[in-house]
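Chemist: Task: produce atomic coordinates for the following.
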Amino acid sequence: MDYKDAANTIINLKNRDLELRDRLLQRGELSEGYNKEMEAMHNKNALILEGIIDKIGYPGIDKVGKEASEAAWLIIQHAIGQPRFLKRCLNLLEHAVDQNKADPKNLAHLADRIAVFEDNPQLYGTQFDWDAAGELSPNTFDDIQKVNRRRKNIGLNSLEEQTEIIRNRIKNENQAPPADFEQRKHKFNEWRKAAGWIK
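Modeler: Alright, predicted model coming up:
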């Protein structure tokens, strides 16, 4: 597989992912747990992307260009039912960022996502979820001053600013909090156990 074919495949996977998200959003099916159709697509995309990574290594900007590298990161970020794959990609992405072949913001998001699934505090505060008050809030994070310093170092806005942006976006998308917060939390923990994130 050459880099151009890899880039085209990765971009097509991302486009299908976002098209499905838009359809589910229109049907109001994004707030109540992990949609089965979306889960199936995320798992399939992860399998295809892992095959590409096996052939060409991490799809950094140097190999597949900025658009496809960003698309690869999105596919990785969405493959939440694949702990081994996400951890493998985190390691590969760390090396790519060290070599200026990938965006450090993407590394921050992926590291935080894994931390949330494993019940560890986020270092950058990039991951949000519904809280008991029905607001979208950052998942548990490290000290706010340290978080904002890390965010600034890689070109992100403050966590306070990002929280406002996220909440406005959700309102604009007409997303509503889950009907039963405790039940949703319970289902999330059961899903994490089944996926292998926690015991």
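Chemist: CA atoms for contacts and neighbours, from now on please.
Modeler: OK.
Chemist: Can you tell me which residue sits nearest the middle of this protein?
Modeler: For the chain, the residue sitting closest to the mean C-alpha position, by C-alpha atoms, centre = their mean, is residue 77 at 3.2 Å.
Chemist: gap between it and residue 182?
Modeler: Per C-alpha to C-alpha, to the nearest Å, residue 77 is found 25 Å from residue 182.
Chemist: again with residue 175
Modeler: Look at residue 175 and residue 182: by C-alpha to C-alpha, they are 18 Å apart.
Chemist: Next, the second sequence, to be compared with the first:
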Amino acid sequence: MKHNFIILLALLFISQGCTNTEKKKNTETIETQFNQELANELDKLADVDQTAANVPRGKFKDYSKEEFNAYKDSVFTANKKRAEEILDEYGYPGIDLVGEEGSSNFWLIVQHCDFDPEFQKRVLKLMKAELDKGNANGKNYAYLTDRVRKNTGQKLLYGTQVVYNNQGQAVSMPLEDSANVNVRRAEVGLPPLEAYLNSMTKFHFQINKEMMLKRGIEEPILYEVPGQNDSIQ
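Modeler: Below is the predicted model of the structure:
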């Protein structure tokens, strides 16, 4: 009887060991596989997105303002529809699924879905889960966070959405807890807000240089950046 009991224990131990091994195998098989086809598709969608988001180029220079705006709306709407399908099938496409560039391309498409902030909010929530796993870009997350806040009437957290004053300086839209904005920016890998505003100010000056010169503004008016003793050039 004692002998039979020992055999039974041995069999249970072996069975448990097999079960644990099987669980380990199952866990290993659910690792996300890189999807090159999806990454390629996102690359193409992002190219079209950028054509629509920028000033008219190529054949689009001949479009009237109304025609180009209609084209832009059609691109953003079509891209949003496809982004929803991708989200439903894969969740937020993280770096493991489509690579750093592919994941950023998906984010870029969502950035231009301002006409549907509820969709942007949905993406932001899923993106945060991937960010916490190191599977999404922190800078992109900050930009989408501010985009959602702007589109839902809230104050920004990272200062990524700007307006311009009469001197052509970029100014952040209203901030929540403005005293700690650079702390938050550093946490996601963004430079100090003043450095970002300077880059936006320089860009604004260049594309509006003729108008700025007529106003008597001969060069971009920049902010002092914390931690930099020398003035920005």
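Chemist: Wasn't the residue nearest to the centre of structure 1 part of a helix?
Modeler: Yes. Residue 77 of structure 1 forms part of a helix when assessed by DSSP: H, G, I helix; E, B strand; the rest coil.
Chemist: What is the equivalent residue in structure 2 for it?
Modeler: Alignment note: residue 77 of structure 1 maps to residue 111 in structure 2; criterion TM-score structural alignment.
Chemist: didn't its match look like it was pressed against residue 145?
Modeler: No. Counting by C-alpha atoms under 8 Å, residue 111 of structure 2 stays clear of residue 145, with 9.8 Å between them.
Chemist: Which stretches in structure 2 count as helices?
Modeler: Counting by DSSP state H, structure 2 has helices at residues 2-29, 36-53, 65-90, 95-111, 117-132, 138-151, 181-187, 193-207, 209-214.
Chemist: what's the mean gap between the second one and the aligned bit of structure 1?
Modeler: The reference is to helix 36-53 of structure 2. Compared with structure 1 after the fit, helix 36-53 of structure 2 shows a mean deviation of 1.3 Å (mean C-alpha distance after the TM-score superposition for structure 1).
Chemist: now that helix, how far from the chain's geometric center?
Modeler: Helix 36-53 of structure 2 has its C-alpha centroid displaced from the chain centroid by 14 Å (C-alpha atoms, centre = their mean, to the nearest Å).
Chemist: against structure 1, where does that helix fall?
Modeler: Using TM-score structural alignment, helix 36-53 of structure 2 lines up with residues 4-21 of structure 1.
Chemist: in that stretch, what's buried?
Modeler: Residues of stretch 4-21 of structure 1 classed as buried by neighbour count (16 or more other C-alpha atoms under 10 Å): 6-7, 9-11, 13-14, 17, 21.
Chemist: would CSV of these with distance to residue 106 of structure 1 be doable?
Modeler: Shown next, in CSV, are the buried residues of stretch 4-21 of structure 1 (distance: C-alpha to C-alpha, whole Å):
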residue, distance to residue 106 of structure 1
6, 19
7, 18
9, 20
10, 16
11, 16
13, 18
14, 15
17, 18
21, 20
